[in-house]
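J.: this is the structure alone, sequence omitted:
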């Protein structure tokens, strides 16, 4: 297949294919005139690259997933580590989503007076202990905010 066919079928610009080739992620089989030619297996390689990018692997990490022959050689521990990173991100994003929902309906006179909103600020600033696991006691005269 020539580069335009691969680009069309993979849904990526030809410039991306040239960049991936330069990085050693894919290899062309030669040229027909000025157009690079690729083996049909390149589409599977591009799908793996797209999957890796969508879960947050860098191109250098993805390059390690291919052997010299272009066949996938995926380190299972690398996958497990990335899955744990995603779990942590999901927990952080869930806490932020819940905090935003609470802040949108919070009865406190000011968001800065709302313990849940202040936890959200801490979470956004990356301070430890700002996540969902920590409970803030109810303020005097006010019930604790309800979680959705």
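T.: Perfect, thanks for sending it. Not measured: the values here are computed from a predicted model. Numbering: from 1, shown residues only.
J.: rest of the way, CA atoms for contacts and neighbours
T.: OK.
J.: what ranges does the protein have for its helices?
T.: Counting by DSSP state H, residue ranges of the helices within the chain are 3-10, 14-22, 42-54, 59-63, 76-105, 115-125.
J.: please identify the most buried of those.
T.: Counting by mean count of other CA atoms under 10 Å, helix 115-125 has the highest mean neighbour count of those, with a mean of 19.
J.: for comparison:
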């Protein structure tokens, strides 16, 4: 197995082992690294090596992505701490509470969208003068008759 011991005693994992243990593809690890979400070092043979603590960072990234938090927000939150560090319970509470307002706003928006769908007939606003989703207050009616959204600039 491609596990090395560093001088400081922390385990170092190959990119393949991190992928296997975290459940994400190697290409995803490379992507996360290119975005500055995780960091690796290079072995004497120029192979990527990650500290075992990177698995915690990847778990946080996956949970945050699942809730719809954009990668830039995740990067900003993780950037408050040293790369691949072990977050304390207090640090996790701080990070998660910073996301709470954004998530609550997103939940309110989704609930409003869900509740508005009952009045939508899925027509692209061809029949409704007042569509709460795409044409609130019939703003498009001021531009003329017909399917204004579908007949927008550059649409044939």
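T.: Noted; the coordinates are in hand. Not measured: the values here are computed from a predicted model.
J.: sorry, back to before: what's the closest of the helices of the first structure to residue 31 of the first structure?
T.: Minimum separation from residue 31 of the first structure across these (CA to CA) falls at helix 3-10, 9.4 Å.
J.: how far does that closest one sit from the chain's center?
T.: When distances are taken as CA atoms, centre = their mean, to the nearest Å, helix 3-10 of the first structure is centred 25 Å away from the chain's centroid.
J.: now do stretch 65-72 of the second structure
T.: From the chain centre to the centre of stretch 65-72 of the second structure is a distance of 2 Å (CA atoms, centre = their mean).
J.: follow-up on the earlier one: turn the helices of the first structure into a markdown table, columns for distance to residue 34 of the first structure.
T.: Formatted as a markdown table, the entries for the helices of the first structure read as follows, by distance: least, CA to CA, whole Å:
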| stretch | distance to residue 34 of the first structure |
| --- | --- |
| helix 3-10 | 10 |
| helix 14-22 | 13 |
| helix 42-54 | 19 |
| helix 59-63 | 26 |
| helix 76-105 | 38 |
| helix 115-125 | 50 |
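J.: so which of those helices comes closest to residue 30 of the first structure?
T.: Of all the helices of the first structure, helix 3-10 sits nearest to residue 30 of the first structure, with 10.6 Å by CA to CA.
J.: give me the mean deviation of that closest one from the second structure.
T.: Between helix 3-10 of the first structure and the aligned residues of the second structure, the post-superposition mean distance stands at 1.1 Å (mean CA distance after the TM-score superposition for the first structure).
J.: which helices and strands does that helix pack with?
T.: When contacts are defined as 3 or more CA pairs under 8 Å, 6 or more residues apart in numbering; DSSP states H and E, helix 3-10 of the first structure sits against helix 14-22, strand 35-37, helix 42-54.
J.: any chance of TSV for the ones you listed, columns distance to residue 61 of the first structure?
T.: Rendered in TSV, the data for these read as follows (distance: least, CA to CA, whole Å):
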stretch	distance to residue 61 of the first structure
helix 14-22	13
strand 35-37	25
helix 42-54	9
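J.: mind checking which of the ones you listed is nearest residue 70 of the first structure?
T.: The minimum distance between residue 70 of the first structure and those falls on helix 42-54, with 7.8 Å, by CA to CA.
J.: how big's the offset between the closest one and the second structure?
T.: Per the superposition on the second structure, helix 42-54 of the first structure and its aligned residues are separated by 0.9 Å on average (mean CA distance after the TM-score superposition for the first structure).
J.: report the angle between that helix and helix 3-10.
T.: Using axes from the mean of the first three to the mean of the last three CA atoms, to 10 degrees, the inter-axis angle of helix 42-54 of the first structure relative to helix 3-10 is 50 degrees.
J.: which bit of the second structure covers helix 42-54 of the first structure?
T.: Following TM-score structural alignment, the partner segment of helix 42-54 of the first structure in the second structure covers residues 54-66.
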